[in-house]
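Student: sequence and predicted structure, then a few things I'm wondering about:
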Amino acid sequence: MRTFGVEEELLIVDPSTGEPLALAGRMLAVAGRPPDMGHEFKLEQIEVQTAPCRTHDDLLAQLYAGRRLADRAAKACGGRVAALATSPLGSATTLTPDDRFARMDDEFRIISYEQLTCGLHVHVAIESKDEGVAILDRIRDWLPIFIALTANSPFWFGSTTGYASFRTQAWNRWPTSGPQDLYGSAQAYAELMASMVGTGAILDEGMAYFDARLSRHHPTVEIRIADVPLLTSDSALVAVLVRALVETALREAADGVAPLATPVGILRLAAWRASRSGLNGQLVHPAKREPVSASDAVAALLAHVAPALRETGEFARTELAIAQLLERGTGERAQRQAAADGGGLAGAVRAAVKHTVSREGGWDDGARATLSFVRRRWPLARGRRA
């Protein structure tokens, strides 16, 4: 079973007002600078990381532990952590003291000044860079669905955006963000990196903010397109789906299946659609390139990775978790509901603080009904349960 791991970026907030707090440096000092917690671009956010894992349960346990560790450190400094992909309340932000960050801040100006977004990064182990590039070329068409599955940023600088994942729009202001053309080989990937840095428009390879890339520091592919989910269980679900997608891509490469080669322009439209609608409307089908319901798009993803999930014994659990997510919605729905219930944007943050460290993700009759709906639209699942 291929190892995988997760990095989650969390917002640090005032538990009363909901405003971001620049406490990352103090939190790390209080926590003793543990290896599974680190700085991010702004002091109003903190990153927690898992070690490489093999099972869903191991990953989930480490994610719970990481969020609790960060929240304890925040409490000790007068704040809390919230799994929010953008801050509902606008405020000035504080650059983390770092020479490289200072150079980025000077060069990119308002993009840097307003950069306070929190994502979910999933790493999956690879044997070589050539293997990694074969994966990147075959997963790119499916990645916009992960925006919809994790959408958790409906508010931006105190305003309702009309987007389920406005983080996607804010993040895409960086010049290298988004989907890329097919690479074909590790050499071609390296040549592109060198050419991009050679333009002088970015500082280094670390600024290759692609939807998915080869990790610079680990023998992994790194999928970076998702919002940080509100619930820990959803982060684990996405990681399991990503690992299955990577394994499926490797099998396609071994069988000589060519990448879909969808034009970058279409992939950008698919990502925009997922950012706008989340799970609430239509998405672009990765293979058909036409609008379908969100549930149909997710069912297509599940069908695509089903053989890999069955081999690891993760199919049934993943199917149930997907049905539950389709039923209750992502963090954007929870944020909107909390704000509409009378708490306003500060109330949305307070609700997020509670959800961030909870063990939510239970089963109910509504999810069972959704599961039945998914199965009706996914013939592959009938009669072939894990």
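Tutor: Noted; the coordinates are in hand.
Student: hey, let's count contacts and neighbours off CA atoms from now on
Tutor: Fine.
Student: relative to Trp272, how far out is Asn280?
Tutor: Going from Asn280 to Trp272 by Cα to Cα, to the nearest Å gives 14 Å.
Student: tell me which of the two has more neighbours.
Tutor: Trp272 (21 against 17; other Cα atoms under 10 Å).
Student: if I pick the more buried one, what's in contact with it?
Tutor: 168-169 (Cα atoms under 8 Å, 6 or more residues apart in numbering).
Student: in what helix or strand does it lie?
Tutor: helix 264-277 (DSSP states H and E).
Student: and for Asp106?
Tutor: Per DSSP H and E: helix 99-108 holds Asp106.
Student: okay, buried residues for that helix please.
Tutor: 101, 104-105 (16 or more other Cα atoms under 10 Å).
Student: gap between that helix and the chain center?
Tutor: 25 Å (Cα atoms, centre = their mean, to the nearest Å).
Student: run through who's touching it.
Tutor: 41, 95, 112-113, 203.
Student: show the buried residues in these.
Tutor: Judged by 16+ other Cα under 10 Å, buried ones among the contacts of helix 99-108: 41, 95, 112, 203.
Student: can you tell me which of those residues is closest to Leu230?
Tutor: Among the buried ones among the contacts of helix 99-108, Phe41 lies closest to Leu230 (Cα to Cα), at 20.4 Å.
Student: leaving aside the residues adjacent along the chain, what's closest to that closest one?
Tutor: Thr96 (5.7 Å; Cα to Cα, 6 or more residues apart in numbering).
Student: repeat that for Glu252.
Tutor: Ala258 (7.5 Å).
Student: longest strand anywhere in the chain?
Tutor: In the chain, assigned by DSSP state E, the strand with the most residues is strand 4-13.
Student: now tell me what touches it from outside.
Tutor: Here strand 4-13 has contacts from 19-24, 40, 44-54, 59, 74, 79-87, 118-125, 228, 239, 243, using Cα under 8 Å, 6+ apart.
Student: adding another structure so you can compare the two:
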Amino acid sequence: MSPAPTESGRDLSVGVEEEFFLVDESGHLSAAGPDVVAEAGHDIHGLQRELARCQIETATGVCHTGEELHEELRSLRRRLAKAAAGRDLLLLPSGTSLIVEGLPPAITPSPRYEEMARHFGSIVDTVTTCGCHVHVGIPSRDVGVRVSNLVRSWLPVLLALAANSPFHSGHDTAYHSWRHIMWSRWPSAGPPPHFDSADEYEATVGAMIGTGAAMDRGMIYWHVRLSDKQPTIEVRIADVAMTAAHAALYAVVVKGLVGWALRSLENGLTVPWLRAELLRAQLWRAARDGLDGECTSPATDRSLPIRRQLELLNECVAPGLGASDRAFLESGLDTVLREGTGAERQRAEFARVGTLAAVVDLLTREVVS
């Protein structure tokens, strides 16, 4: 095992990847994703195609503060919305599509995606969702595994905070994050195991690929994983956020949690860890109930309401953040608790107007906020 890390949380780098749906004015999915990427990819950082033709993904550069990240996310979303508008399309920031579609989303033409469709069959037709992935810099893969062991305990709280997919295919799913339920159909998806070392992590990845549950390392869809392309740990539990402000808030929370984990390792502190099956059960509860749910608290090892756990999470992460990020975090959490998560705001708009078209309008208006 490598030495404990010494990097302060306030010095950690952070980057965000966001997936979006492309829709027409009625909210129906468009198959123009690859075309928009081809036309705008040279102007928009990190723009790339996704498995389904109706999706598109952006990635920020390396950032260090919430304010910096917020500005870059707003810029990327604004430019991507402008590129979509050039084809009379809209950018939809929701974890799931809202409107009933006649056929499953078309697959983006590529040998890898076409092989995925053959290998996994109808699963591919039912997992078209949009998420938000946060990368935080780590000193080594061995340290990253130990950080994952600590961060995984907070996954239900992160999921509840980031929930933004209550509607799918024309109806209310009764969940705050239906995306989480859909994404869980992948055999390689779910909370990461608790690992004793980076060697055990690598052996498990190899075994999963060997079974065919993942075609390659890119298909290790754990909610926390080590990046193979950058020296980062990647947290993948979130729905894509309704607003850039909420995405930046969530990223600061993740950055703060990684910093808290690094300090905990440095100081020899441990937290109770749940077995994977219990963590899956608590993630299901968080996906269903959002901020109104409860789960086992990593801070107390007792079941507590999620809203109370957000207070405990803030207490854990704030000491390792710089002054600007502490203010950004507290302001952002206050806004979410006052105005609601993406899922709560979607439902509130539907209750106010009574149509999913109104919810689509809300989402497409808020995308650059």
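Tutor: Now that the structure is in, tell me what you want to look at. Bear in mind the structure is a predicted one, so any value in this text is a computation, not a measurement.
Student: superposed on the second structure, where does the following helix or strand past the longest strand of the first structure end up, distance-wise?
Tutor: The helix or strand immediately downstream of strand 4-13 of the first structure is helix 24-30, counting by DSSP H and E. Average distance, helix 24-30 of the first structure versus aligned residues of the second structure after superposition (mean Cα distance after the TM-score superposition for the first structure): 1.6 Å.
Student: what's helix 24-30 of the first structure aligned against in the second structure?
Tutor: Aligned using TM-score structural alignment, helix 24-30 of the first structure spans residues 33-39 in the second structure.
Student: could you pull out the strands in the stretch 201-350 of the second structure for me?
Tutor: Here the stretch 201-350 of the second structure has its strands, by DSSP state E, counting those that start in this stretch, at 221-222, 224-226, 232-239, 294-296, 303-305.
Student: to Phe328 of the second structure, which of those strands lies closest?
Tutor: strand 232-239 (19.0 Å).
Student: tilt between the closest one and helix 276-289?
Tutor: Interaxial angle of strand 232-239 of the second structure relative to helix 276-289 (axes from the mean of the first three to the mean of the last three Cα atoms, to 10 degrees): 40 degrees.
Student: and for strand 232-239 of the second structure, what's in contact with it?
Tutor: Contacts for strand 232-239 of the second structure (Cα under 8 Å, 6+ apart): 94-95, 130-138, 144, 148, 155, 158-159, 162-165, 177, 179-180, 222-227, 254.
Student: now do stretch 304-319 of the second structure
Tutor: 157, 160, 253, 256-257, 259-260, 290-297, 299, 326, 329-330.
Student: same thing but at 6 Å, please
Tutor: With Cα atoms under 6 Å, 6 or more residues apart in numbering as the test, stretch 304-319 of the second structure has contacts from 256-257, 260, 291, 293-295, 326.
Student: just stretch 344-363 of the first structure next, same as before
Tutor: Residues outside stretch 344-363 of the first structure that contact it (Cα under 6 Å, 6+ apart) are 17-18, 82-83, 88, 230-231, 335, 338-339.
Student: filter these down to just the ones in helices.
Tutor: Among the contacts of stretch 344-363 of the first structure, the members found in helices (DSSP state H) are 335, 338.
Student: from the contacts of stretch 344-363 of the first structure, which two are the most distant?
Tutor: Thr17 and Leu231 (21.6 Å).
Student: who has more neighbours out of the two?
Tutor: Leu231 (22 against 13).
Student: tell me the helices in the second structure, going along the chain?
Tutor: 33-40, 66-85, 111-120, 141-151, 155-162, 178-183, 198-211, 244-266, 276-289, 306-317, 323-339, 342-353, 356-366.
Student: count the residues that sit near the counterpart of Ala318 of the second structure in the first structure.
Tutor: Applying TM-score structural alignment, one finds that Ala318 of the second structure aligns to Ala306 in the first structure. For Ala306 of the first structure, the number of neighbouring residues by other Cα under 10 Å comes to 23.
Student: same check, this time on Glu50 of the second structure
Tutor: Neighbour number of Glu50 of the second structure under other Cα under 10 Å is 21.
Student: excluding chain neighbours, what is closest to it?
Tutor: Per Cα to Cα, 6+ apart, closest to Glu50 of the second structure is Ile56, 5.7 Å.
Student: one more: Pro187 of the second structure?
Tutor: Looking at Pro187 of the second structure with Cα to Cα, 6+ apart, the closest residue is Ala213, at 5.5 Å.
Student: what's the match for that neighbour in the first structure?
Tutor: Aligned partner of Ala213 of the second structure by TM-score structural alignment: Ala201.
Student: for Pro187 of the second structure, same thing?
Tutor: Aligned partner of Pro187 of the second structure by TM-score structural alignment: Pro175.
Student: try Leu12 of the second structure
Tutor: Counting by TM-score structural alignment, Leu12 of the second structure corresponds to Arg2 in the first structure.
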